[in-house]
Every structure is written in C-alpha cells, then in structure tokens.
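*Asks:* the following comprises the amino acid sequence and a computationally predicted model.
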Amino acid sequence: MSKVSIPKYSLSEELINAISHGLGVGLGIVVLVLTICFSAAHHNVIGVVSSCIYGSTMIIMYLISCLYHALSPKLKAKKVFRVLDHCDIYAFIAGCYTPYSLCLIGGIKGWVIFGIIWACAIIGILLNAINLEKYQVISNIMYLGMGWMIIISFNSIRKEILLPGLVLLVLGGIVYTIGAILYGLGANKKYLHCIFHFFVLGGSILHFLSILLYVL
C-alpha cells in the first residue's frame, strides 16, 4: 500500500466528494428496494436476483467512495479505500449490465454477456489490487471499454426495449463518459473531481430509470 498515491484535494472538495456519494448510498438503497419489489410483484425470479446484484453493487461503490473521501489523508486506511474505490467501479459496471443481460436479452446470449462482463470485472479488480498505480491507464481504458461493450448487443437490446428505455440507457452512458473525462482532468483543476461525482450520480439515475421502467 505504500506505493498507492493519494490525490491532493482541499477540505471543501473532499467534503463535497463525501456528501455527494453519501447521497449515492441513499440512491443505491432506493434502487435496491424498488427493483426487488418491482420484480417480486411480477414474479420475476431472475429479476429479483439481478436487482440484488445491481442494487448491492451500487450501494457498495458509493459507500466505499464516500468513506474514502471522508477519511483523512494522514490515515493509512485511506490508501486501502482508494484501491477498494477503484475496484468497486468494475463491480458496479458489471452489476449494471446484469439486468440488461439476464432480464432483457436473456437466453444463452444474455448469459454469455453476463459471463464476459463479470470476467472482465474480476480481471480489472485483480489488476487494481495488485498495483493500482501501475495499471491505472489500463483500468481507465477498461472502465470505458466495459461501459460501452453494450454496443456489441445493441441490436438485441433495441429489439427488446422501448425507445424511451433505450434513450435513457444511451444518455446514461454519455453522462458517465463525460464524467470519466472530467475525472481525468480533475487532478489538476479544483472542484472538477466534485463535478465528476455528480455526473456519476446522473448516469446512475438515468440507468436506474431505464432498468426499472423498461427492463424488469
């Protein structure tokens, strides 16, 4: 962990970072409860399982991020949480894919997509756990690559989902991508990382609406 560097943010920046993703924890709880209840009401077992995976990965990602930014840079635990913070992004991306692959696409193709995306997530988590700094560029590429891997199954999704659900899915991807660009610039410009956090929240809300209203 001694090799893990901590970006320097002001106290006000870290306060905003922690609060914004603290709100994300609340969002994740709402997502978990509503998606499970909606799936259960429709007697959709796969939907319930997918909702548990999707909602729990969202809660964990936002919780780890919130705690990471809330911790003092003087604490060694902050380095641990920085690694966990980056690892959880992979899990959340795969968690978002789960309802689309298992509930919307379904069948063998859906399970193949599910397997591929989770395999990528596990590989990414292992790379970050081994050496976060060494594989940071690879991780950033993998985040975006996994996020837009949905293009491979775009035709299948387009046939199964109503247009508003598809629009929400694509808009969410665009918002996340803009956020990723801001993240890349955020180390050098004050409050840009804070803005990145709100773009992540925006992308999460758009995908949640797509999943709840048009997938489950």
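*Replies:* Thanks, I have the structure now.

*Asks:* CA only for contacts and neighbour counts going forward, please
*Replies:* OK.

*Asks:* from residue 197, how far off is residue 181?
*Replies:* Separation of residue 181 from residue 197 (CA to CA, to the nearest Å): 12 Å.

*Asks:* who has more neighbours, the two?
*Replies:* Using other CA atoms under 10 Å as the criterion, residue 181 and residue 197 rank with residue 197 on top: 24 against 11.

*Asks:* which of the three states applies to residue 190?
*Replies:* Of the three states, residue 190 takes coil under DSSP: H, G, I helix; E, B strand; the rest coil.

*Asks:* oh, I was asking about residue 8
*Replies:* Under three-state DSSP, residue 8 comes out as coil.

*Asks:* measure it to residue 88 for me?
*Replies:* 21 Å.

*Asks:* same thing with residue 62?
*Replies:* Residue 62 sits 9 Å away from residue 88 when distances are taken as CA to CA.

*Asks:* want to compare, so here's the second one:
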Amino acid sequence: MVGGMQDEHETDTLPHVPFTEEAATSTPEPRPAWRGWIHLGAFPFAVAMGIVLIALSDSTAAKVGSAVFMATSLAMFGVSATYHRFPWGPTVKAVLKRIDHTNILLLIAGTYTPIAICALPHTLMVVVLWVMWSGAALGIAFRVLWIGAPRWLYVPIYLVLGCAALGLLPQFFEASVPMTVLILSGGVAYIVGALVYGFKRPNPIPTQFGFHEVFHALTVVAFGAQWVGVLIVALDPVR
C-alpha cells in the first residue's frame, strides 16, 4: 500500500553522521525529462481528494483517519516532487532523500489508518494501528541511519509493512467487498512499482521516461484506487 525513491549510487557501509554524511560523496546523475513531474502533477489532485474525503467521511473517527491518510499522501507526493524535480546540492539532496524514503512508510501506515478505524472492531483496530505505526517507525529509523542500504535489503521493508495486515482479509471483506478489492488492487500496483524500482526494469526511454517514472506512475494509480477504497468505507464505517 506507497513513494518517490531516488536511484543513485548506494554503499553498503553504515553512515556515522545522519543526514549529511553523503554530502561529500554524492554525485549528481542525469535525470530523465519527466523526473518529478508525475508526483508534482498528482499533488494538487491529492489535496482536492483529501478535502473531499474528509468532508464526506461519516463520523469524527472516520474524518480523523481520512485526515491522516491525506496528510501522509501529501507528504509523499510533495516531498517526492520537490526532491526529484530540482537539482539540489549534495547536503540538501541527502536530507530530502531520507525524508522521501521515510514518507513511503508513513503513507503505508497512513493508508491503513482510516481502513482500520472504519472497517475493524475496536480491538483489532488498535492492534493494526500499533503494528503499522510501530513498523513504520522502525523502518524510518533504518532508512535514516542507513540511507545507502542496498535495494535488495530496503525494498522488502516496504513490501512487508504493506502486506502486514493481509491476515485480516476476511474482516476487510466482511466490512466491504468493493473497498477490499480496491485496496488490494492499489497494493498490487504498489508492489509492481516497487519491483520496477528494485530491478530498474522496464526502462522505456532513459532520457525522457525511465524506470523511475514508471514507478512513480504506478504509485499514482495505486493511490487513486486506494483513495476510492477508503472513501467507500469512510462513507459507511462499520463502527
């Protein structure tokens, strides 16, 4: 359930000074012409969709959950667009890279928040929220402290957190079949995007629209599907 990870040279060594240790070694690489534009274009739509979602949510709890979903989606699209669109200096780039990567984890937890609030009994809701936000916090600590971790190590973190609540599919289907189908469809799009990012394939037009742009496009599709799913359950929460 997911963001805007930037592809660049990665090392396998643990950093000693968080946020700035890459400033001296990070070298800029050519960016496709579309780099950052997809998430920049998605941002105003995410603002409007978030406002609509909160306004239409049926209860105070649903509105709170929808607001969390909106905030994390805006953080992901906004920071990703800012990071990828402009040629930042090494220090700022190192900081934005960390924020960009951690926002993916925040969006995963943020997407589960209104779903758990609106679709699950109280006890299960509390468990899911604790698991999701604790997992996001641990993942964020990992990415901040080891931003140069190899892809094969950190991409699975996003996948594991995104799939952590699959054991509750019967409860989600009981709450709303359309909601669950849409959330799963968005999750599949996120997973495909993560695989594209991890394997750097397909890479259709490297100078214009490369694998990273395919990844970003899939995150927008995934967000749209899951937004509709959240709207469905927020309009008619089970609690």
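*Replies:* Yep, it's here. Fair warning: this is a prediction, and the values are worked out from it, not measured in the lab.

*Asks:* need the TM-score between these chains.
*Replies:* The pair, once superposed, lands on a TM-score of 0.89 when counted by TM-score structural alignment, normalised by the length of the first structure; 210 aligned residues with a CA RMSD of 2.1 Å.

*Asks:* thinking again about what came up before, comparing residue 62 and residue 88 of the first structure, which shows the higher neighbour count?
*Replies:* Comparing residue 62 of the first structure with residue 88 by other CA under 10 Å, the one with more neighbours is residue 62, at 28 against 23.

*Asks:* doesn't residue 22 make contact with the more buried one?
*Replies:* Yes: the pair residue 62 of the first structure / residue 22 is scored as a contact, 6.7 Å apart, by CA atoms under 8 Å.

*Asks:* apart from its neighbours in sequence, what residue is nearest the residue positioned nearest the centre of the first structure?
*Replies:* By CA atoms, centre = their mean, the mean C-alpha position of the first structure lies nearest to residue 92, the distance being 3.7 Å. Spatial nearest neighbour of residue 92 of the first structure, excluding adjacent residues (CA to CA, 6 or more residues apart in numbering): residue 57 at 4.9 Å.

*Asks:* is that neighbour in a helix, a strand, or coil?
*Replies:* helix.

*Asks:* just to revisit the earlier point, show me what the residue nearest to the centre of the first structure aligns to in the second structure.
*Replies:* In the second structure, the residue matched to residue 92 of the first structure (TM-score structural alignment) is residue 107.

*Asks:* wouldn't its match be in contact with residue 72 here?
*Replies:* Yes: the pair residue 107 of the second structure / residue 72 is scored as a contact, 4.9 Å apart, by CA under 8 Å.

*Asks:* how about the helices in the first structure?
*Replies:* 11-41, 45-70, 77-99, 107-130, 136-147, 154-160, 163-186, 192-214 (DSSP state H).

*Asks:* as a markdown table, those with distance to residue 1 of the first structure would be great.
*Replies:* Listed next are the helices of the first structure as a markdown table, based on distance: least, CA to CA, whole Å:
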| stretch | distance to residue 1 of the first structure |
| --- | --- |
| helix 11-41 | 21 |
| helix 45-70 | 14 |
| helix 77-99 | 6 |
| helix 107-130 | 10 |
| helix 136-147 | 15 |
| helix 154-160 | 40 |
| helix 163-186 | 22 |
| helix 192-214 | 23 |
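
*Asks:* relative to residue 4 of the first structure, which of these is closest?
*Replies:* helix 77-99 (6.1 Å; CA to CA).

*Asks:* superpose on the second structure and give me the mean offset of that closest one.
*Replies:* Superposing on the second structure and averaging over aligned pairs (mean CA distance after the TM-score superposition for the first structure), helix 77-99 of the first structure comes out at 0.6 Å.

*Asks:* and that helix, what's buried?
*Replies:* 78-79, 81-99 (16 or more other CA atoms under 10 Å).

*Asks:* and for stretch 159-172 of the first structure?
*Replies:* Buried positions in stretch 159-172 of the first structure, judged by neighbour count with 16+ other CA under 10 Å: 161, 165, 166, 168, 169, 170, 171, 172.

*Asks:* centre of the chain versus stretch 209-216 of the first structure, how much separation?
*Replies:* Relative to its chain's centre, stretch 209-216 of the first structure lies at 16 Å (CA atoms, centre = their mean, to the nearest Å).

*Asks:* same thing with stretch 170-183 of the second structure?
*Replies:* With CA atoms, centre = their mean as the basis, stretch 170-183 of the second structure stands 21 Å off its chain's centre.

*Asks:* span of it from start to end?
*Replies:* 14 Å.

*Asks:* for the residue mapped onto residue 50 of the second structure from the first structure, which non-adjacent residue is closest in space?
*Replies:* Mapped onto the first structure by TM-score structural alignment, residue 50 of the second structure lines up with residue 32. Of all residues not flanking residue 32 of the first structure in the chain, residue 55 sits nearest, at 4.2 Å (CA to CA, 6+ apart).

*Asks:* ok, the counterpart of that neighbour in the second structure - how many residues close by?
*Replies:* Aligned counterpart of residue 55 of the first structure in the second structure: residue 70 (TM-score structural alignment). The burial count assigned to residue 70 of the second structure is 24, neighbours taken as other CA under 10 Å.

*Asks:* these two touch, right, residue 70 of the second structure and residue 50?
*Replies:* Yes: the criterion here is CA under 8 Å, and residue 70 of the second structure meets it with residue 50 at 4.9 Å.

*Asks:* once you drop chain neighbours, what's closest to residue 115 of the second structure?
*Replies:* In space, and not counting its chain neighbours, residue 115 of the second structure is closest to residue 230: 6.3 Å by CA to CA, 6+ apart.

*Asks:* my bad, residue 129 of the first structure
*Replies:* Nearest one to residue 129 of the first structure, counting by CA to CA, 6+ apart, is residue 83 at 6.6 Å.
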